[in-house]
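Enquirer: I'll drop the sequence and a predicted model, then ask my questions.
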Amino acid sequence: METLEFELDDGHEYVELNQLLKLVGLCDSGGIGKQIVASGAVAVDGKVELRKTCKVRPGQLVSLDGVEVLVLTTAV
């Protein structure tokens, strides 16, 4: 399984799930990200997540089609 790391910008506490999929290149747009989430294909911390704009925070792990995305916070 491939693991990617995504760092939140300073001042941001979370990233919306559909936007995270777009930002790491797993889909082409936030709209497509919403469709992927709605289909039940995305898991957050091992549980299927259907909320398209779920707030993903540092330390959480998002999984989709054999790819894991670990959300990190930038070191100050």
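Expert: Great, that's in hand.
Enquirer: okay, CA-based contacts and neighbour counts for the rest of this
Expert: Noted.
Enquirer: how about stretch 63-71: buried residues?
Expert: By 16 or more other CA atoms under 10 Å, the buried positions in stretch 63-71 come out as 63-64, 68-71.
Enquirer: ok, now which ones touch A38?
Expert: A38 makes contact with 50-52, according to CA atoms under 8 Å, 6 or more residues apart in numbering.
Enquirer: Structure two is appended below for comparative analysis:
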Amino acid sequence: MKKTVFISTPYITLGQMLKEETIVGSGGQAKWYLREHTVMLNDEPENRRGKKLYDGDNVTIPDVGMFFIRTKQDD
């Protein structure tokens, strides 16, 4: 599954993105999830839930999907 995640702030943390996309239910679960599962940020392994994701970043979670971080454009 490929999905675009639109943000209205300069960045979103990895933990926030995992919660927003209902991969985890809380920040505590995000910490556990990142310890137990492979998460790739721009083709590099990432396990910090506080890692800031900016416009243009790509997060890949095997068996879950690819998430493209994009800034929400004002109309």
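Expert: Looks like it arrived, so ask away. Since the model is a prediction, treat every value here as computed from it, not as a measurement.
Enquirer: Pull out the buried members of the contacts of A38 of the first structure.
Expert: 50, 52.
Enquirer: which stretches of the first structure form helices?
Expert: 17-23, 30-38 (DSSP state H).
Enquirer: so how much does the last one differ from the second structure once superposed?
Expert: After superposition onto the second structure, the average distance of helix 30-38 of the first structure to its aligned residues comes to 1.6 Å, using mean CA distance after the TM-score superposition for the first structure.
Enquirer: Please apply the same query to the first one.
Expert: Its matched residues in the second structure lie on average 0.6 Å from helix 17-23 of the first structure after superposition (mean CA distance after the TM-score superposition for the first structure).
Enquirer: Which part of the second structure matches that helix?
Expert: Here helix 17-23 of the first structure aligns to the second structure at residues 14-20, judged by TM-score structural alignment.
Enquirer: What residues sit buried inside the matching stretch?
Expert: 14-19.
Enquirer: could I get the residues you listed as JSON lines with distance to L53 of the second structure?
Expert: Converted to JSON lines, the buried residues of stretch 14-20 of the second structure look like this (distance: CA to CA, whole Å):
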{"residue": "L14", "distance to L53 of the second structure": "6"}
{"residue": "G15", "distance to L53 of the second structure": "10"}
{"residue": "Q16", "distance to L53 of the second structure": "10"}
{"residue": "M17", "distance to L53 of the second structure": "9"}
{"residue": "L18", "distance to L53 of the second structure": "11"}
{"residue": "K19", "distance to L53 of the second structure": "14"}
